[in-house]
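In: No letters, just coordinates:
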């Protein structure tokens, strides 16, 4: 039984490491209410921990409903104070950020505020699907 527990622990640790290894880098901006209608769900309310996907992850609507863990890694402009709050969030993709979108992920204002100072406007992030 002891060997089984050790194997399960090692597999769990490797899974965690693999998740970290697959984090992609990008940028995040934010948008403000109203959050409906959205490209994925029309007038359905999906709360405030939501985001719009840019072409990088949109995949012709394939991103609809996917959850992403997003973590602020720093400012996009040199000389700007550190905007990051040191935590990560999970958001659900509910909308499309059209061509010309300024970020990889366009977070709701509430989601952005949890990971960074909104005054930054745009931040560097790491993100992965969860």
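Out: Arrived safely. Remember, it's a predicted structure, so these values are computed and weren't measured experimentally. Residues are numbered from 1 along each chain as shown.
In: only C-alpha atoms for contact and neighbour calcs from this point on.
Out: Will do.
In: and residue 124, how many neighbours?
Out: Per other Cα atoms under 10 Å, the neighbour tally for residue 124 reads 21.
In: Not counting sequence-adjacent ones, nearest residue to it?
Out: residue 27 (4.4 Å; Cα to Cα, 6 or more residues apart in numbering).
In: The one you found sits in which helix or strand?
Out: Element membership for residue 27, per DSSP states H and E: strand 24-31.
In: And the strands in the protein?
Out: 24-31, 50-53, 67-75, 88-96, 105-108, 123-129 (DSSP state E).
In: Buried deepest among the ones you listed, which one?
Out: Of these, the one with the most neighbours on average (mean count of other Cα atoms under 10 Å) is strand 50-53, at a mean of 28.
In: What is that strand packed up against?
Out: strand 88-96, strand 105-108 (3 or more Cα pairs under 8 Å, 6 or more residues apart in numbering; DSSP states H and E).
In: Any chance you could list what contacts the first one?
Out: Applying Cα atoms under 8 Å, 6 or more residues apart in numbering, the external contacts of strand 88-96 come out as 38-41, 46, 49-54, 58, 63-72, 107, 111, 114-115.
In: now do the last one
Out: The set of residues that contact strand 105-108 without belonging to it, under Cα under 8 Å, 6+ apart, is 26-33, 35, 48-54, 91, 97.
In: Off-centre distance for it?
Out: Distance of strand 105-108 from the chain centroid (Cα atoms, centre = their mean, to the nearest Å) equals 7 Å.
In: What is the lengthiest helix in the chain packed up against?
Out: The helix spanning the most residues in the chain, taking DSSP state H as the definition, is helix 2-21. Helices and strands touching helix 2-21, as assessed by 3+ Cα pairs under 8 Å, 6+ apart, are absent.
In: Would you mark the buried spots in it?
Out: Applying a neighbour-count criterion of 16 or more other Cα atoms under 10 Å, helix 2-21 contains no buried positions.
In: tell me the angle of that helix relative to strand 123-129?
Out: Per axes from the mean of the first three to the mean of the last three Cα atoms, to 10 degrees, the angle that helix 2-21 makes with strand 123-129 is 140 degrees.
In: So what touches helix 2-21?
Out: residue 128.
In: Tell me how far that helix lies from the chain's centre.
Out: Offset of helix 2-21 from its chain centre (Cα atoms, centre = their mean): 25 Å.
In: Below is an additional structure, to be compared with the one above:
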């Protein structure tokens, strides 16, 4: 039987062993708790040297790494509209060699409702040639001209003598200009827009040796102190007559005769007379209308064939 002195050390050893086991159990339990907590890893790790190091804390919200930017692809070139493509590749259209219209201001009257092919406020493009105008008479049958600043209008723009008596401002590419009066017709092959000028008028624009030059031209309403005159054609009577107006400032659109029922419009011929084939209105009152619609009335003219009879009226300058 062991002595009391021997039992005390044994009891102490047992007590120490119990504490050792308890501490070990607690340590194991703590390790399991730490291992099983949310996050799944302890806050400390062992370094290669065996020392403890603190692990960086992790945010409860997982942060996805920003993906590397994709290599940028060049954006497609903007598509050109048809208009842009045309402007970049197509040369500008050349002006018409015949007739073109410029955005010139309209005449003071604002309208010319009775104008034919030749309209006020319009610039026409064509060519000028020249001919021997002699005394200035031509298809319009005005007779000798007081000057030779005259022109023959191409057949198309002559328009059954509607161009007769029109004043035209003609400009050359050099900047030179001349004003002419239409007294004649230039037959085919004169093209629309072409003017056949007297040699005297052509010489104001270029040397006669040039023969043919590009021009622009437009209608004028010139200043004048003259009044309109009337002439009955040779052979006119109460039974048949041809009537012509001369010296009108603006192109003439209509000539009418007074009848019992009002005004009767006469037909215009290519030789610039208005005919009354049955004598209606011959020797009576006349009414003249220009391309702007202005009307002039002429009374008291007797039938005097082939005689120029002046009046006291004239169209307004435009």
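Out: Sure, I can see it. Here the structure is a predicted model, which is why all the values come from computation and not from measurement.
In: Tell me how they score on TM after superposing.
Out: Comparison of the two superposed chains (TM-score structural alignment, normalised by the length of the first structure) gives a TM-score of 0.69, and 102 aligned residues with a Cα RMSD of 2.1 Å.
In: and the gap between the equivalent of residue 177 of the second structure over in the first structure and residue 111 of the first structure?
Out: The alignment partner of residue 177 of the second structure in the first structure, by TM-score structural alignment, is residue 88. Residue 88 of the first structure is 10 Å from residue 111 of the first structure, where distance means Cα to Cα, to the nearest Å.
In: tell me the secondary structure for residue 296 of the second structure?
Out: strand (DSSP: H, G, I helix; E, B strand; the rest coil).
In: Please identify the nearest residue in space to it, excluding sequence neighbours.
Out: residue 288 (5.1 Å).
In: OK, contacts around that neighbour?
Out: For residue 288 of the second structure, the contacting residues are 252, 253, 254, 255, 256, 295, 296, 297, by Cα under 8 Å, 6+ apart.
In: Got a quick ChimeraX command for the buried subset of those?
Out: Buried subset of those, written as a ChimeraX selection, criterion 16+ other Cα under 10 Å:
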select :252,253,254,255,256,296,297
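In: okay if I get the contacts of residue 288 of the second structure as JSON lines plus distance to residue 17 of the second structure?
Out: Below are these laid out as JSON lines (distance: Cα to Cα, whole Å):
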{"residue": "252", "distance to residue 17 of the second structure": "143"}
{"residue": "253", "distance to residue 17 of the second structure": "141"}
{"residue": "254", "distance to residue 17 of the second structure": "144"}
{"residue": "255", "distance to residue 17 of the second structure": "148"}
{"residue": "256", "distance to residue 17 of the second structure": "149"}
{"residue": "295", "distance to residue 17 of the second structure": "143"}
{"residue": "296", "distance to residue 17 of the second structure": "147"}
{"residue": "297", "distance to residue 17 of the second structure": "150"}
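In: Name the nearest of the contacts of residue 288 of the second structure relative to residue 53 of the second structure.
Out: Nearest to residue 53 of the second structure among these is residue 253, at 113.7 Å by Cα to Cα.
In: Can you tell me what that closest one aligns to in the first structure?
Out: Aligning on TM-score structural alignment leaves residue 253 of the second structure without a counterpart in the first structure.
In: Quick check: residue 253 of the second structure is in a strand.
Out: Yes. Per three-state DSSP, residue 253 of the second structure lies within a strand segment.
In: Confirm for me that it is in contact with residue 290.
Out: Yes. Between residue 253 of the second structure and residue 290 there is a contact under Cα atoms under 8 Å: 4.9 Å.
In: Buried residues of stretch 4-12 of the second structure, list them for me.
Out: Of the residues in stretch 4-12 of the second structure, none is buried (16+ other Cα under 10 Å).
In: how about that stretch, which residues of the first structure does it hit?
Out: Going by TM-score structural alignment, stretch 4-12 of the second structure sits over no part of the first structure.
In: What sits closest to the residue nearest the centre of the first structure if chain neighbours are left out?
Out: For the first structure, the residue nearest the mean C-alpha position is residue 70 (3.4 Å; Cα atoms, centre = their mean). Spatial nearest neighbour of residue 70 of the first structure, chain neighbours left out: residue 127 (4.5 Å); criterion: Cα to Cα, 6+ apart.
In: Whatever residue of the second structure lines up with that neighbour: what's it in contact with?
Out: Here residue 127 of the first structure is matched to residue 217 in the second structure, going by TM-score structural alignment. By Cα under 8 Å, 6+ apart, the contact set of residue 217 of the second structure is 123, 124, 125, 168, 169, 170, 171.
In: how many other residues sit next to residue 44 of the second structure?
Out: Residue 44 of the second structure, neighbours per other Cα under 10 Å, totals 12.
In: For it, which non-adjacent residue is spatially closest?
Out: Residue 44 of the second structure sits nearest to residue 54 (Cα to Cα, 6+ apart), 4.8 Å away.
In: Quick one: map that neighbour onto the first structure.
Out: Checking TM-score structural alignment: residue 54 of the second structure goes with nothing.
In: the helices in the stretch 151-300 of the second structure, which residues?
Out: Taking DSSP state H, counting those that start in this stretch, the helices of the stretch 151-300 of the second structure run over residues 155-158, 199-202.
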